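Asks: here is my input, please return the structure:
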Amino acid sequence: MKDKHTDRIPNQPTDEDPIEEEEEEKNLFEKTNDQNQQIDAIQKNTTERLTSFPITEIPPEKPVDIKNQDNIEQKDLKFLNKEQIEKTLSILKIRFDEHPKRHKGVEWEKVKKTLEKNRKALWSIFQMEKEGHEPDIYSADKEGFDIGTCCQELSERNRNIVYDAEAEKICSKETNGNAADITRSMGIDIITEEQYKKLQKTGKYDRETCTWLKTPDKIKKTNAALAGFRYLIVQIGKREASNPNIKVGVRGTLRVLWNYSPIKFRGIKKEE
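Replies: Okay, here's the model as predicted:
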């Protein structure tokens, strides 16, 4: 009896059958072998990265005081001229428009007016731009917004650094400085774990690099510091604070209040 869909009799061997079966088995073997190699590579990469950044239980930090914007000494503050202000705002607006996912519901005109009143914040943003941080707003609420390092991967000049000055003192390797002093010099802060997670919700950052995170003193006393990166998911762990790495660097962040009012220096009244 013949098969309805072919001219062949079912189960009747032909000269083509062994070749077809052999070819199918060969293709299946090659496909399976490729998949196994990919899985092995992913597992190896995951093991290596998680060994460098072990996941640990980190106690929650105290909430950041958003009213404190004195991140830089007034005597060290240099204000921008009109041309620098216009250039800084122009570049910031371009990036703001290109990445709407980072700041849903935030209006540029409101941001612009706020920054025009806050010369200290503008100076810090200018420094971040100059140092390759690609600053942008990544979080906002009714009291203010956070603007920080938003490049997908950290630039080379912002990597190969240790956590802070204490770590740099005991470091025996050549570095590009330390995260605490670098951010302080720009009038900004090291990004916190909470802020880092907010940033990661707006895109995929640090798939090839790793970022130092604001670390409690309790952990720093052990010559360790928090660090974050993304591999499949966002990972937070601890690294040796005094051990630089060409992949490890810093992301800065600045809190700007909507109702910021500059304090005007009125001078000291002379005694009569």
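
Asks: hey, let's count contacts and neighbours off CA atoms from now on
Replies: Fine.

Asks: excluding its backbone neighbours, what's nearest Arg157?
Replies: Asn176 (7.0 Å; Cα to Cα, 6 or more residues apart in numbering).

Asks: tell me who's in contact with that neighbour.
Replies: Asn176 makes contact with 157-161, according to Cα atoms under 8 Å, 6 or more residues apart in numbering.

Asks: where's Ile125 relative to Val162, distance?
Replies: 23 Å (Cα to Cα, to the nearest Å).

Asks: one more, so I can put them side by side:
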Amino acid sequence: MTQNKINSKRELSAEQHEELLITLKVRFEENMNRHKGLEWTKVQAKLKDNTEKLWSLNEMERTGGEPDVVEHDQQTDEYIFYDCSVESPKGRRSVCYDREALESRKKHKPENSAMDMATAMGIELLTEEQYRALQKLDDFDMKTSTWVQTPSNIRELGGALFCDRRYDHVFLYHNGSESYYGARGFRGLLRV
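Replies: The predicted structure follows:
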């Protein structure tokens, strides 16, 4: 199975389940600056009750996203995981923005689109605001870039938005939605 293919079986084996929980716990403990005041035991309890969400987290991990908790939504009592890999997740690069963009390409089509992959993984693309919030936690995408959710009025005109960090600043750019580059992927979020 190639990195861009998504596992259609939405469950983990007991071994995968335990391995993922260990990975997430270690990452959580090593990066307390991302989730001050949160306790791993409460996050883990939520994860154990949500096997499909665990599967999505595993897809985030498998494709290089290194998911970690960045927020707790007190109103919904959900923990929010973002892809926290230093660069845009390796297994999610070289994709155009969405299905319409993919189908519009006449030559050299990429394997997939960011929106299709995110949907198949059960996650959402970050918005510009969420991307900027992530960048306040650390420096991400110093060499790569990341597609972000694009407002419908921009998308209807054929454009799509992406962000990166250069010169100690977070930039928002536009490109044709059908474009794709080896250094551009997407980051997602998952609510558990």
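
Asks: can I have the buried ones of the contacts of Asn176 of structure 1 as a PyMOL selection?
Replies: PyMOL command restricting those to the buried ones, with burial defined by 16 or more other Cα atoms under 10 Å:
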select buried, resi 158+159+160+161
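
Asks: which of the contacts of Asn176 of structure 1 lies closest to Leu232 of structure 1?
Replies: Nearest to Leu232 of structure 1 out of those is Arg159 (Cα to Cα; 21.9 Å).

Asks: the closest one and Asn45 of structure 1: what is the separation?
Replies: Look at Arg159 of structure 1 and Asn45 of structure 1: by Cα to Cα, they are 21 Å apart.

Asks: Gly132 of structure 1 reaches Gln152, doesn't it?
Replies: No: counting by Cα atoms under 8 Å, Gly132 of structure 1 does not reach Gln152; the two are 11.4 Å apart.

Asks: rewinding a little: for the residue nearest to Arg157 of structure 1, helix, strand, or coil?
Replies: Classification of Asn176 of structure 1 using DSSP: H, G, I helix; E, B strand; the rest coil returns coil.

Asks: what's near enough to touch the equivalent of Ala133 of structure 2 over in structure 1?
Replies: Correspondence of Ala133 of structure 2 to structure 1, assessed by TM-score structural alignment: Lys198. Lys198 of structure 1 makes contact with 138-139, according to Cα under 8 Å, 6+ apart.

Asks: measure Lys198 of structure 1 to Thr149 of structure 1 for me?
Replies: In this structure, Lys198 of structure 1 and Thr149 of structure 1 are 12 Å apart, going by Cα to Cα.

Asks: any chance you could map the strands in the stretch 1-150 of structure 1?
Replies: 135-140, 144-149 (DSSP state E, counting those that start in this stretch).

Asks: for Arg49 of structure 1, which of those is the nearest?
Replies: Among the strands of the stretch 1-150 of structure 1, the nearest to Arg49 of structure 1 by Cα to Cα is strand 144-149 (22.8 Å).

Asks: mean per-residue distance, the following helix or strand past that closest one versus structure 2.
Replies: Next helix or strand after strand 144-149 of structure 1 toward the C-terminus (DSSP states H and E): helix 165-169. Following the fit onto structure 2, the mean deviation recorded for helix 165-169 of structure 1 is 0.7 Å by mean Cα distance after the TM-score superposition for structure 1.

Asks: which residues are in contact with helix 165-169 of structure 1?
Replies: With Cα under 8 Å, 6+ apart, helix 165-169 of structure 1 has contacts from 162, 177-178, 180-181, 223, 241-243.

Asks: check contacts around the residue nearest the centre of structure 1.
Replies: Of all residues in structure 1, the one closest to the mean position by Cα atoms, centre = their mean is Tyr205, 5.2 Å from it. Applying Cα under 8 Å, 6+ apart to Tyr205 of structure 1 gives the contacts 151-153, 229-230.
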